[in-house]
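Asks: What follows is a predicted structure for the sequence shown.
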Amino acid sequence: MPTRPTRTERFMMGTTLSTLLAASCASGASSGSGVSSAPDAGAPAPRAPELLAFALQEGAIHNHFFRRGHIAAHLLVTSGVSPRLIVAFPAGNMGIAAWFDALPAPVELSVEGGVSGVERPGGMLGVSALLVSAAPALRVHRLVLGSIRTVREVGRDGELPAWLRADVEAGAAPAGGPIAVRRTTLDGEHHLELLIEPLDGTTAALGLDGRVELAAGPRGLRFRVTALSDEAPLTPVPLDEIANERAGDDPRHRQALAFLTYREKLLAGSWRFLTYFGRDTLLAVRMLLPVLEPAVVEAAIGSVLDRLSPEGEVAHEEAIGEYAALLRLAAGRAGAQRESIYAQRESIYAQREAGHAQREAGHALREPIHDYKMVDDDFLLAPLAAEYLLGSAPGRARAAAFLARRTPGGATYAQALARNVALVLRLAAPFAETRDVRALIALKEGESVGEWRDSEEGLAFGRIPYDVNVALVPAALRASARLLGSPLLGAGPDEEGSARAERLARAWKDAGVFFRVELPEAEARRRAGAYAASLGIDPAPVVASLSGTLSFPAIALDGEGRPIPVMHSDDGFVLLFTDPPPEALEEIAGRLVRPFPAGLRTPVGVLVANPAFAPDPAVRGLFTAGHYHGTVTWSWQQAMLAAGLDRQLARGDLSSTSRARGALERARSALWEVIRASREASTWELWSWAVEGGRYRLVPFGAERAHHDESNAVQLWSTVYLAVRP
């Protein structure tokens, strides 16, 4: 460990220097093979902290995950012409990140010898790793120490606000290091630290502009980085308490799930979404339900109930720690609601210095702030709750005790769940009563996102999403009928409420007719062939796969109720949550079997969108292989399709000789063929593709400059292959 420098040079890291620290939350311990966990206060005897340490490569990104006791962190380094270091902590969703200046040629930046845990007096916890590179020198372009949300927003080239400044201490020349970067959070209560210790002849210094500069020694660049935070750790769930004996034995998925599983909540993904997301939690647990231990299921559902709004809305995402403090300080300034958040932040640091960081408007600055702008998650809670509490033996046995627990606001879980059920019925009533397309569930006023395709262009700027209206609302109504018809939500069954929910569900059964798109065979062939040729794909097999009238559901309706003709993978919601008629099952199966762009299948994955049949080139331009919700593959969407196909094949009303069953079986076989072909990427959030020499090649999302974002190496709902298997 580096000692304190004998001579100190201090620089304020404002617009001249930046540290990209990847957000993360506190401790954890149990995952993967040989994982370990922090002591459980309820256990009869304390258990020694187990070690969870594993690595995943995502193209040029090398990801290293570490969890032992109270220490949990995700360290990643990126090679190429723009090297990068990020350390994300589940504790407080905090992180440390550094981007290096662009280089004339790509270089490898990697970790040698793995990652180790570090625990300092005063609660500073983190990880340390030896970084090596053949580059002659690296110069830090940007440094950020703060919330992962801040890291996501500032990004590589975003403006670095002055309030993010940090102290830099450099050792005296000619020793050339070490260098320490330290920052105190806005509330003055917590700290982040990055130590850079040059080794084996490598030197580290601060340039005249205050930027960290590393120069190689005889063995190349070799320097140790240590990243620390004193945020309160989360409570890890031991590996052997996460999944039961029915779970798959893939160590990668077990490790990924363990790194994201804590008693307080399940985390959505790392590095970019290392905290609670309601939709991600509900969908992942719904698919993992057969293999999860009851305590993990209840931790997940409980985390959602704890964050419900007074009206029963499910919280989408939470702002915690420093990011919550930042939002409160910004909102406290005059006219904050009319200003860009970044336009307000230059004075925030001064506010802290003036002593106003402890409390604002009578609220603790760090009290979590919950986001309720999404509409899909409101209809996911009841189906999961009904399936667990009424449909599984462990859930039925534990239901009374679980629903007697209380939220932070004092309501029982039964009362909180009843609020959500009442919301579902209230939101569903207008369409059921009028059959007016304008009464379908739309994105909230003023919002451009509202369901899982939550990039700005994910629905082609549509307002009424297919998945919510055709699958989730009917499913939530049927689940609500089951819950109301049981004694779980009150003193006894609410037969009248249950009957009302059933009537509403029947009225929503045919909502899909509003989304139906039909094209004559000749026109479908013309559009598919032209689009394939524009992408360098051989159009002959694409065109040959189309016969007869082409029918598919629109991805969304616009504000006037007109279908937006983009084919998509949200059939998975229909398969998993509803019981479509046989002819609808045949159509869905056809989209999974036909090659893109006649359908959705490529050799490296099922695509989540296909704009080939949209006549407007502007719409087609919103769904490229570089868009977050474009012609790309999301791992969990493939898993949901697989789970949904299995559910439909288990129906008793499809005879063994029916056309629908045969179509579903062919679709299942085709789907698992591409799932196996993309197995290396299965824990990733998403991936893209390229065509070279007439063949598809899997491309990590974020590897190309044309990609609009990047993927997480581990994603909660991408671990569901532990339960979804061929």
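Replies: Sure thing, it's come through.
Asks: CA only for contacts and neighbour counts going forward, please
Replies: Fine.
Asks: all helices of the stretch 451-600 of the chain, in order?
Replies: For the stretch 451-600 of the chain, applying DSSP state H, counting those that start in this stretch gives helices covering 466, 473-484, 495-508, 521-534, 539-544, 571-577, 582-593.
Asks: Same check on the stretch 101-250 of the chain?
Replies: Remark: helices assigned in the stretch 101-250 of the chain by DSSP H, counting those that start in this stretch are 148-154.
Asks: hey, where'd the strands end up in it?
Replies: Ranges of strands in the stretch 101-250 of the chain, per DSSP state E, counting those that start in this stretch, are 109-120, 124-133, 137-147, 167-170, 179-184, 191-198, 203-206, 212-215, 221-229.
Asks: for the third one, packing partners?
Replies: Under the contact criterion of 3 or more C-alpha pairs under 8 Å, 6 or more residues apart in numbering; DSSP states H and E, the helices and strands touching strand 137-147 comprise strand 94-100, strand 191-198, strand 212-215, helix 321-331.
Asks: Ala643 sits in which helix or strand?
Replies: Using DSSP states H and E, Ala643 sits within helix 635-649.
Asks: now that helix against helix 582-593, angle please.
Replies: Interaxial angle of helix 635-649 relative to helix 582-593 (axes from the mean of the first three to the mean of the last three C-alpha atoms, to 10 degrees): 140 degrees.
Asks: Packing partners of the helix or strand following helix 635-649?
Replies: For helix 635-649, the following helix or strand on the C-terminal side (DSSP H and E) is helix 659-677. When contacts are defined as 3+ C-alpha pairs under 8 Å, 6+ apart, helix 659-677 packs onto helix 582-593, strand 601-602, strand 605-606, helix 635-649.
Asks: ok, and for helix 659-677, which residues are buried?
Replies: Of all the residues in helix 659-677, those buried under the rule 16 or more other C-alpha atoms under 10 Å are 660-665, 667-668, 670-672, 674-675.
Asks: Now distance to Asn420 too, for those, in TSV please.
Replies: Converted to TSV, the buried residues of helix 659-677 look like this (distance: C-alpha to C-alpha, whole Å):
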residue	distance to Asn420
Ala660	35
Arg661	36
Gly662	39
Ala663	37
Leu664	34
Glu665	37
Ala667	35
Arg668	34
Ala670	38
Leu671	35
Trp672	36
Val674	38
Ile675	35
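Asks: Name the nearest of these relative to Pro238.
Replies: When those are compared for distance to Pro238 (C-alpha to C-alpha), Ile675 wins out at 28.9 Å.
Asks: this is the comparison structure:
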Amino acid sequence: MHSFIAAVLTVVLGICLTNAMPQSVEHLEACGDTFYIKAKYTCYEGKFLCPVLNDKPTLKCSQDCYLPEMYSATTSASAPPSASCSNEATGFQLSDPPNDNYFYSDCHSASQVVMTSPLSDNDLTLMGPRLLVAWPAGNSDVVVFFQPQNGVNGSLSISLQNSTTTGNALDPIYEASSSGSPMVGVSGHLKLNSSAILTIPILGSIRTIRDFTEGPSLLRPSIQDAIKFAEIGEGKISLPRLWLDNETTTTLSFAPASQNGSVEVRDRAVAFEAGTYSFNASFNYPQLEQLSPQEVLNQHSQSLMSQYLDQAQSPSLSYSNKLLAGAWRFLTYFGRDSMITMLLMEPVLSTGEGEHHIHCSAYDYKMINTDYFLPVLLVDYFIKNAVGRSRASEFLSKRATENPANYELTYRQLALLNAEKIMNASAPFAVSGGQTKENLIHLREDEIVGEWRDSTYGLGGGRIPYNVNTALVPADLRAIGALAEAGFFPEHPEWNQTARNYAQVWEDNSLHFFEVNVPQSEARSLVDNYVGSNSFPFVSRSQDINSSAPFYGLALDGNNNQTLVRVMNTDDWFRLFFLNTTNDN
């Protein structure tokens, strides 16, 4: 059985820690005129490199490389894998107007399609009709925005229609290739109730699309200019885009599926008459291996699959080389979110023999809180969990292979580097007389995000997060003390006591910086104003507020010269979950 918990640890230890040593020249081998890392490539004939995929070396065949279980070497081309799947495809729909979500997954790929058709009471200045297709592989997706040709905002509605041939909302696309990854994706049928213009297509990463839909409508010329608009005959149009890797191509195409349908390219826009259109969304990026619910859940929790049949039959968000934070906006990798998931769900998650590697897409990780989750996770798995205890030595002796900065360091060395970083960062606040705001943990310089509220305004511009300083740091220090006591850090036996002493200082002296106490009269006025300004169909009942309102603010040093960001929040759960405090009011 795959180990879900081991996967999370592999992510953070093996790949995404940034406080590691630089790679040195002696780690590189020569292959002809090229230098390579032996864990990542195999050199054939002294001059030809083939990559290691899923921990398996690929073999050379003429000028190509292949995995024996997927291809066979012949004197001509390699035979592509079969388009058929031994396992049944899964798919389901979730409706949350104005959005309809459709999911499809088989052995080749997984896709999510979101159809947005605004309702009459939606703010049409912020929302319009759109079609979005997202893929976990490559953290990539396609989104196109429509406007009515008649110019009357709100008159255009779009919907996904079941195929008259298969009866399905979505059908798979699979086109084998003898020289690279197959073209995979989904096809469907889009119905437009009136003539429309496709005004903006974006074929890029999840982050590229979120920068447009959630940020200041950013469009990146390097992405947009690469989209081609082409009429390809038989009334069809195609929008392909070659990725920056010069290998992967994403393509979105439309064709009339009803007699009254007509589609044509107009400069860098596409015009549609009212009608139904088939669409194909596909790309040729290497796909992910899904983990089944049986692999994610431990033996004692297998019954959950029958209790929650819909969830068990839905496409998984867990893969052999990536654990997803969610869909579609969170198809990117977040090591922090995976660790939170494990800590909350460990009683039902699998542990065992198999370990699979998760690859991080970026090494310049901005989040400060990932470092502070790791020691807590190590204690939870390698000290409190019997299976983890039996595997600690083997697991921590593994060597990092993905991030060149960490190459050849063992997971234990990386865990030590992380612990040393935390001890050094927390020491100024923990020493006598050091309990000042300046010695609290800050976001990284020139970064506006750094913990789980990672949207632009998530912390109200705050530089010193409440949850990191009052919960994660003391919990982390206690975990380092426990790890030191168990012999994980023989270089620092003093941490057994020092880390625990630091933890107590942080636990007892960090809360007061974030205290907010709103007087009764002000609290009543704030509630009245909030209900009134939002036109809620109920009275405020502010008279029920019979005392002042105490809470802890989000962060210190916020936008507009806020000393304390006075926003009520849910981050108290970090302290309640991670600490067994006695001095909290």
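Replies: Thanks, I have the structure now. None of these values were measured; they are calculated from a predicted model.
Asks: Let me see the TM-score of these two.
Replies: Superposed pair, TM-score by TM-score structural alignment, normalised by the length of the second structure: 0.73. Supporting alignment: 468 aligned residues with a C-alpha RMSD of 3.1 Å.
Asks: ok so, going back, please identify the deepest-packed of the helices of the stretch 451-600 of the first structure.
Replies: Ranked by mean neighbour count, the helices of the stretch 451-600 of the first structure are led by helix 466 with a mean of 30 (mean count of other C-alpha atoms under 10 Å).
Asks: Would you mind getting the average deviation of it from the second structure?
Replies: Compared with the second structure after fitting, helix 466 of the first structure has a mean deviation of 0.7 Å; criterion: mean C-alpha distance after the TM-score superposition for the first structure.
Asks: Can you name the residues in contact with that helix?
Replies: Residues outside helix 466 of the first structure that contact it (C-alpha atoms under 8 Å, 6 or more residues apart in numbering) are Gly512, Phe515, Pro553, Ala554, Ile555, Ala556, Leu557, Asp570.
Asks: Show me how far it is from its chain's centre.
Replies: Averaging C-alpha positions (C-alpha atoms, centre = their mean, to the nearest Å) puts helix 466 of the first structure 21 Å from its chain's average.
Asks: State which helix of the second structure is the longest.
Replies: Secondary structure of the second structure per DSSP state H: the longest helix is helix 411-430.
Asks: Give me the nearest residue to the aligned partner of Ser110 of the first structure in the second structure, chain neighbours excluded.
Replies: Alignment note (TM-score structural alignment): Ser110 of the first structure maps to Leu160 of the second structure. Excluding the flanking residues, the one nearest Leu160 of the second structure by C-alpha to C-alpha, 6 or more residues apart in numbering is Leu190, at 4.9 Å.
Asks: before we move on, the earlier item: of all the helices and strands packed on helix 659-677 of the first structure, which one is nearest Leu443 of the first structure?
Replies: Closest among these, once you apply C-alpha to C-alpha, is helix 635-649, at 21.4 Å.
Asks: what are the ranges of the strands in the stretch 1-150 of the second structure?
Replies: Using DSSP E, counting those that start in this stretch, strands in the stretch 1-150 of the second structure cover 28-31, 34-37, 41-44, 48-53, 56-57, 59-61, 64-66, 90-96, 99-105, 110-116, 130-135, 140-148.
Asks: rewinding a little: could the helices and strands packed on strand 137-147 of the first structure go into TSV alongside distance to Arg152 of the first structure and mean neighbour count?
Replies: Converted to TSV, these look like this (distance: least, C-alpha to C-alpha, whole Å; neighbours: other C-alpha atoms under 10 Å):
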stretch	distance to Arg152 of the first structure	mean neighbour count
strand 94-100	10	29
strand 191-198	17	23
strand 212-215	22	21
helix 321-331	12	23
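Asks: I'd like the ones you listed as TSV, with distance to Val593 of the first structure appended.
Replies: Conversion of those to TSV gives the following (distance: least, C-alpha to C-alpha, whole Å):
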stretch	distance to Val593 of the first structure
strand 94-100	43
strand 191-198	50
strand 212-215	53
helix 321-331	45
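Asks: about what we covered before: let me have the helices of the stretch 451-600 of the first structure in TSV, extended by distance to Ala258 of the first structure.
Replies: What follows is the helices of the stretch 451-600 of the first structure, written out as TSV (distance: least, C-alpha to C-alpha, whole Å):
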stretch	distance to Ala258 of the first structure
helix 466	33
helix 473-484	29
helix 495-508	37
helix 521-534	41
helix 539-544	42
helix 571-577	25
helix 582-593	32
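Asks: between those helices, which one is nearest to Arg406 of the first structure?
Replies: For the helices of the stretch 451-600 of the first structure, the distance to Arg406 of the first structure is smallest for helix 473-484, at 18.6 Å, taking C-alpha to C-alpha.
Asks: other SSEs contacting that closest one?
Replies: Counting contacts by 3+ C-alpha pairs under 8 Å, 6+ apart, helix 473-484 of the first structure is packed against helix 381-389, helix 413-434, helix 495-508.
Asks: if we go to 10 Å?
Replies: helix 381-389, helix 413-434, helix 495-508, helix 571-577 (3 or more C-alpha pairs under 10 Å, 6 or more residues apart in numbering; DSSP states H and E).
Asks: so which of the ones you listed gets nearest Glu583 of the first structure?
Replies: Nearest of those to Glu583 of the first structure, taken as C-alpha to C-alpha: helix 571-577 at 13.1 Å.
Asks: how close does that closest one sit to the second structure?
Replies: Relative to the second structure, helix 571-577 of the first structure is 0.9 Å off (mean C-alpha distance after the TM-score superposition for the first structure).
Asks: re earlier: now render the helices and strands packed on helix 473-484 of the first structure as TSV, adding distance to Arg526 of the first structure.
Replies: Formatted as TSV, these follow (distance: least, C-alpha to C-alpha, whole Å):
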stretch	distance to Arg526 of the first structure
helix 381-389	41
helix 413-434	37
helix 495-508	35
helix 571-577	24
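Asks: before we move on, the earlier item: nearest to Phe379 of the first structure, of the contacts of helix 466 of the first structure?
Replies: Nearest to Phe379 of the first structure out of the contacts of helix 466 of the first structure is Asp570 (C-alpha to C-alpha; 15.2 Å).
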